Structure formats: structure tokens, C-alpha cells
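Asker: No sequence on hand, only this structure:
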């Protein structure tokens, strides 16, 4: 029986610790761990795109695959930065935002949605004109965004504990799902109604039925700082990044059982799952990307630790283009930048 249909709290069945960490690798090192299969993709820096004048923390990233653009929520700079990947340059900066935390591009209607932490609103811009087209106003702290292309609904994590449901066609709020605390990263099933939501303040992952618009189960965590999350829907595995201690937890989404835990770098803020290479990428503010290989549904091993820069904890993997993007904030006179990674296969 799937755990999502049982409305109760699950105890954690702690899986055995990963036997050992493998040899670490930096981005300028050609050696690989001896037991990594030769067909496994290795990330390498293919391009660095400067963001001159962008100060402070950089939050999340969205992609425009057809237009070959990136949209970067520069929270500390109160701007949305637009990068052209063909030319490798920033082509525009939208100012006047208030702590932009996340950004979503909806190609069906050529709109960009940007959440603002300080104002509690989601700002809407035309993706071609880049002109302001309006706001969707929530009570406070509009944060993570996820778009459901099937229903045309945009889910907005906000306030002290809610997911707002917005119809992107009308720009109107049509529902609200109450949670136990402020939601951080959350993931939507594409072949089911569930949403998995990180709630760090409550040390839990809430399981939401988006048809019923209610919480149907809870995964309690002993760890804290569970901010990022990724989902392998095909193998029913949920990846949860925790900061204290620095750990990635793996849960079976059918049973609600913890099946693995892996030590990762400190200050993790984004996790991505790569279904082609069956790898997970964790970007950590400590200054590393951990590459974790999924050998089986319940078995994982760290195959590389890529040196980046302190504070570079925001990232995005794009399965369609097979590119990985890392936001590096400005530091010690160095300009902020976006590092674009592709894959080297030996």
C-alpha cells in the first residue's frame, strides 16, 4: 500500500550508512575514483559567464530551452538577471524586485514568474519584452515556485506555512494548502497527484495530495535544515538535503521508508537528479559539488567532489540540454558568474 494514502506519521527506518566515501576529485584533476564505471558522465566546466555588478546572495535559476536563456534570481541584488547562452553574456537585468527568491518560465504563455521574499508577491514579466505585467500577491515571504504543465497551475510556497495555487492563465489565486511551517523546496509528481514538501522548521517532509489540496502524510526527520529536494519518480526515490548534519537522505515514496543516507558537503541548497547518468548533484555553500551515483534504487556512492567557490550553493541541472548551471556569488573583488558544466566521458 502506498504510504501517501495513510494519513499518519511514519517512523524512520534508518538504513545502513554508506560504507565509505570514494576518492575526492576537483574540477582541475583528471583522475577518477578507481571503481567508477568508465561510462559514467563526469561534470566539467565548459563556460563561465560573468555577472558584473551583481552583489550578494544568488537564489534559484530557471531555463528557457528554446530561447537558450537563463533567468537568475539575484536575491541580494534585487534583480532578475537574464543570460544568453549562445553568446555567453548577460543581456538584461530587471530591477526593482524585492528579494527575488525563485523564478519560473512558462513557455505556453510566454511569461516569467518571480517570487519576492520581502513583498510576498509573485511578479509577472513577458518573456520576450521582459516588461512587467502584474503581481500575484500573497501575505508574506513568497519563495519556491513549481509549475504543473498539465493543470496550468503554479504552486507558490509562502508565509508561515502555505502552498498557494495559482492559475497562470488568469493570474488568480484559486487555492491554498496549509502546512506545519514555511515550505522550502518541493517536488510535484508528473504521474500522480502528490507534492513532497520540505518544512525545515517542523523537521518534516509533508506529502500533499494536490487534488484534495491537503496534507495526507508526514515524514518526520531527525536531521534539520532540510532545504533542497529532488525526485526520481521512476524508481520512487526522494532525495532530501539536510544541513545539520550535512547529509542526503533517500526515501522510498511508496512505503515512506528511509533507504539510504550519504554524507555531503556543508550548506547544501540545491539538489538535482540526472536520470541519464543516474546521478545526484548537490551544490554546497562550503565550496563543492558532490556527485553521487545511484548504483541501485537503495544503493548510492559519492564518485566525485568538485571544487567550486565558497557560497556557490545555487544550481540547476537541465535534463533536456544535459547541462548543469552553478551560480557563483561575487567575493573579494571577483565578479559573480554562472558556471556551465557539461559532461566528459572517458
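Answerer: Arrived safely. Every value quoted in this text rests on a predicted model; they were computed, and no experiment measured them.
Asker: going forward, measure contacts between C-alpha atoms and count neighbours the same way
Answerer: Fine.
Asker: quick one: residue 94 and residue 260, what's the gap?
Answerer: Distance, residue 94 to residue 260, using Cα to Cα, to the nearest Å: 42 Å.
Asker: Pick out whichever of the two has more residues nearby.
Answerer: residue 260 (21 against 16; other Cα atoms under 10 Å).
Asker: Surely the more buried one touches residue 301?
Answerer: No: the criterion here is Cα atoms under 8 Å, and residue 260 misses it with residue 301 at 10.2 Å.
Asker: what about residue 31, how many neighbours?
Answerer: Residue 31 has 11 nearby residues by other Cα under 10 Å.
Asker: Give me the distance between it and residue 304.
Answerer: 10 Å.
Asker: anything in contact with each of these two?
Answerer: residue 25 (Cα atoms under 8 Å, 6 or more residues apart in numbering).
Asker: Which of the helices or strands spans the spatially most central residue of the chain?
Answerer: When Cα atoms, centre = their mean is applied to the chain, the residue found nearest the centroid is residue 270 (4.5 Å). Using DSSP states H and E, residue 270 maps to strand 268-274.
Asker: From the contact counts, what lies against the helix or strand that that strand is followed by?
Answerer: Downstream of strand 268-274, the first helix or strand assigned by DSSP H and E is strand 279-284. Counting contacts by 3 or more Cα pairs under 8 Å, 6 or more residues apart in numbering; DSSP states H and E, strand 279-284 is packed against strand 268-274, strand 288-296, strand 314-318.
Asker: just to revisit the earlier point, if you count contacts, what does the strand holding residue 270 end up packed against?
Answerer: strand 229-232, strand 237-242, strand 279-284, strand 314-318.
Asker: Put this next to the previous one:
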């Protein structure tokens, strides 16, 4: 065989090696876009989703629009817009409860509202700047981040609230003006929370709100989101500068690995059953990661979404993943993207 033929065969084989996996990856993606709902007239950012199973609704806090957006959980159809908010951020909906609790970082503050029509029942006496939250169903406690630089304060807080009455059950103050998302699970007493200004992760006892440890997150800055896998003793901390998932040992705080992540991410969703981590980013793609090897996190897919699609919600039981496309300051169309998860 001549050298020119050999080179041709080698080049053809090499190109096939490069092209086939990409084609194969597209055909076998773990998510499939099934609905795209336009929301004309929206500017700014969306924040967090919540699910109302009793009424088959999907709720979304439109923080810069000052509204609560209500969708049909099955079809993703937009049902209504509820106004009267400042900057709503997170929504607590509980099965069987007649009220929902919505945080708001503007003067309107956090409120308890009727779960059917969203009329205000009462104010919740949180500190200014109520933002991200997470619910502990066993103790019936909602943990809410308050304070911080967005409301002109040099410190931020984590407050524990009874969501039935709005009673404040406890509070811890952080010497940090920017505190972001937290993670915990039912059968572990610890709560992990991002101290973003000082580039640390704090470990708290949920019952006492006592700080047990603070761990640096050295590979990247702007640590904002975190997912916790207790079975594998791993924390997946999503940072924004640069975009990166930092894998940490949940017992020691040791960094055991990193992987690139999309820029301008504002959410991380984790499915422990499938060992998949989902990180949507505002630059227009979602990273999907395989966590089956706790020492070697692997990005398995970069799913093209839309610029601004940086918040989302995974519902494993329904095989659904929702993304909110925030137009920001652009003239792009706000959207809700619904994916079937395979």
C-alpha cells in the first residue's frame, strides 16, 4: 500500500473517531426538550421554581419583574401572573398546606400567602433581604438567607422559620456580606452553606445553628450553589469565577476534584438515584455530570439551552427538568424550557 493511501486511510479513520462520538452523544442525550413557552414583555432575571402537587402547578419567582408566575405542571402552559412583590426569590409549597411562603428582598419582605389565589395572609418577620431558602420537612423548618450587601448590610444571616406561623425560631450571623445557597439531607444533622464573599463553605448544626467548621474553596471564587451526596461523602460546589464544579469531601472539606461548569450559573440539581448532577448556565448550555465515581467527577454532556437559562428545577419522579430563560438586560425572549429526563 502506498504512503498516500496509508495517510488517506489514517486520516479517514481519525476523522471518524472524532465525529462519531459527537453524533452518538446527540442521539443518546439524557434530556429531550419537549416544551418551550414564551413569556413576552419580561426583562431582568428569574429566580427559583417550586412545585404545587396539590394543584398541579409550577411556580416561578420573577425577581426583577416583581411577580409570581404560575404554570400548568403537566403542559407548562402559563396560567397567570401574580403581582404585588418587590424582588421575590424562593417559594415554599407544602402538600396539604393552605399557605405558601415567598421570600422577597425588597421592602415588601417575606410573606405567607393563600396557596390557591396567592393573596397575602401575613408578613414574616425576617431581617431585610430574604432570599434563597431550603425546607426541612422533618422539623417543619424553613432556613432562609437574609441581609447582605444587596440591602446595604455588611453581614448576612441564616434564619430558621416556622412556615405555618412565620415565627422566627433561630438565627446565625455571618461576617460575610454575600451568602448564597445551602444543602442538607434528612438523615444528616449538618447544613452546608456558601459564604461567597470570603470564598468559604460553612458547616452548621441545623438544630442549634451552631457553626461547626468553615472550609475554604480554593480552586475558584464566587462559590454559590452546592449539592450534597451523603452516601458518597461528597459536596458539589458550583463556582462562578471561573465556572467550575468543585468536589469536596463532606467530612473533611478536602478538595478531591474539579470540572469546568457553565458561566453565570444560578442553580445545581442532583439526582442521587442516577448519579447525575445538572448545572444550567447563563452562557447558553447545561452541564450534566456523572458522579458515580466519587473521586473522578465527569462531564458527560453539554446540552445547548438558551442564553440566560441559569435557574432550574429537576423533578426525578416525573422525569422532568424545567429551566427559566432570563432575558436580563437584553431584548431576548423570556422562556420556560421543559425537558424530559431519560
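Answerer: Alright, I've got the coordinates. Being a predicted model, the structure only gives us computed values, none of them experimental.
Asker: Please state their TM-score.
Answerer: Once the chains are overlaid, their TM-score stands at 0.86 when taken by TM-score structural alignment, normalised by the length of structure 2; 314 aligned residues with a Cα RMSD of 2.2 Å.
Asker: circling back: equivalent range in structure 2 for the strand holding residue 270 of structure 1?
Answerer: Aligning strand 268-274 of structure 1 against structure 2 (TM-score structural alignment) gives residues 265-271.
Asker: Figure out how far that stretch is from the centre of its chain.
Answerer: Distance of stretch 265-271 of structure 2 from the chain centroid (Cα atoms, centre = their mean, to the nearest Å) equals 4 Å.
Asker: same check, this time on stretch 253-265 of structure 1
Answerer: With Cα atoms, centre = their mean as the basis, the mean position of stretch 253-265 of structure 1 lies at 17 Å from the chain mean.
Asker: Run through the strands of the stretch 1-150 of structure 1 in chain order.
Answerer: 42-51, 61-64, 69-74, 79-84, 89-94, 100-106, 111-116, 121-126, 132-137, 145-148 (DSSP state E, counting those that start in this stretch).
Asker: For the ones you listed, give me JSON lines that also has distance to residue 192 of structure 1.
Answerer: Compiled in JSON lines, the strands of the stretch 1-150 of structure 1 are given as follows (distance: least, Cα to Cα, whole Å):
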{"stretch": "strand 42-51", "distance to residue 192 of structure 1": "32"}
{"stretch": "strand 61-64", "distance to residue 192 of structure 1": "24"}
{"stretch": "strand 69-74", "distance to residue 192 of structure 1": "28"}
{"stretch": "strand 79-84", "distance to residue 192 of structure 1": "32"}
{"stretch": "strand 89-94", "distance to residue 192 of structure 1": "36"}
{"stretch": "strand 100-106", "distance to residue 192 of structure 1": "21"}
{"stretch": "strand 111-116", "distance to residue 192 of structure 1": "24"}
{"stretch": "strand 121-126", "distance to residue 192 of structure 1": "26"}
{"stretch": "strand 132-137", "distance to residue 192 of structure 1": "27"}
{"stretch": "strand 145-148", "distance to residue 192 of structure 1": "11"}
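Asker: which residue lines up with residue 54 of structure 1 in structure 2?
Answerer: Residue 54 of structure 1 maps onto residue 42 in structure 2, by TM-score structural alignment.
Asker: Also residue 232 of structure 1?
Answerer: Under TM-score structural alignment, residue 232 of structure 1 pairs with residue 229 in structure 2.
Asker: Hmm, that match is touching residue 235, no?
Answerer: Yes: with contact defined as Cα under 8 Å, residue 229 of structure 2 counts as touching residue 235 (6.3 Å).
Asker: So for those two, which sits in the more crowded spot?
Answerer: Taking other Cα under 10 Å, residue 229 of structure 2 and residue 235 do not tie; residue 235 has more neighbours (25 against 20).
Asker: The more buried one: what's it in contact with?
Answerer: Residue 235 of structure 2 is in contact with 226, 227, 228, 229, 246, 247, 248, 249, 250, counting by Cα under 8 Å, 6+ apart.
Asker: Would you point out the most distant pair within these?
Answerer: 229 and 246 (13.4 Å; Cα to Cα).
Asker: quick revisit: how about the residue nearest to the centre of structure 1: what's its closest non-neighbour residue?
Answerer: Nearest residue to residue 270 of structure 1, sequence neighbours excluded (Cα to Cα, 6 or more residues apart in numbering): residue 228, at 5.0 Å.
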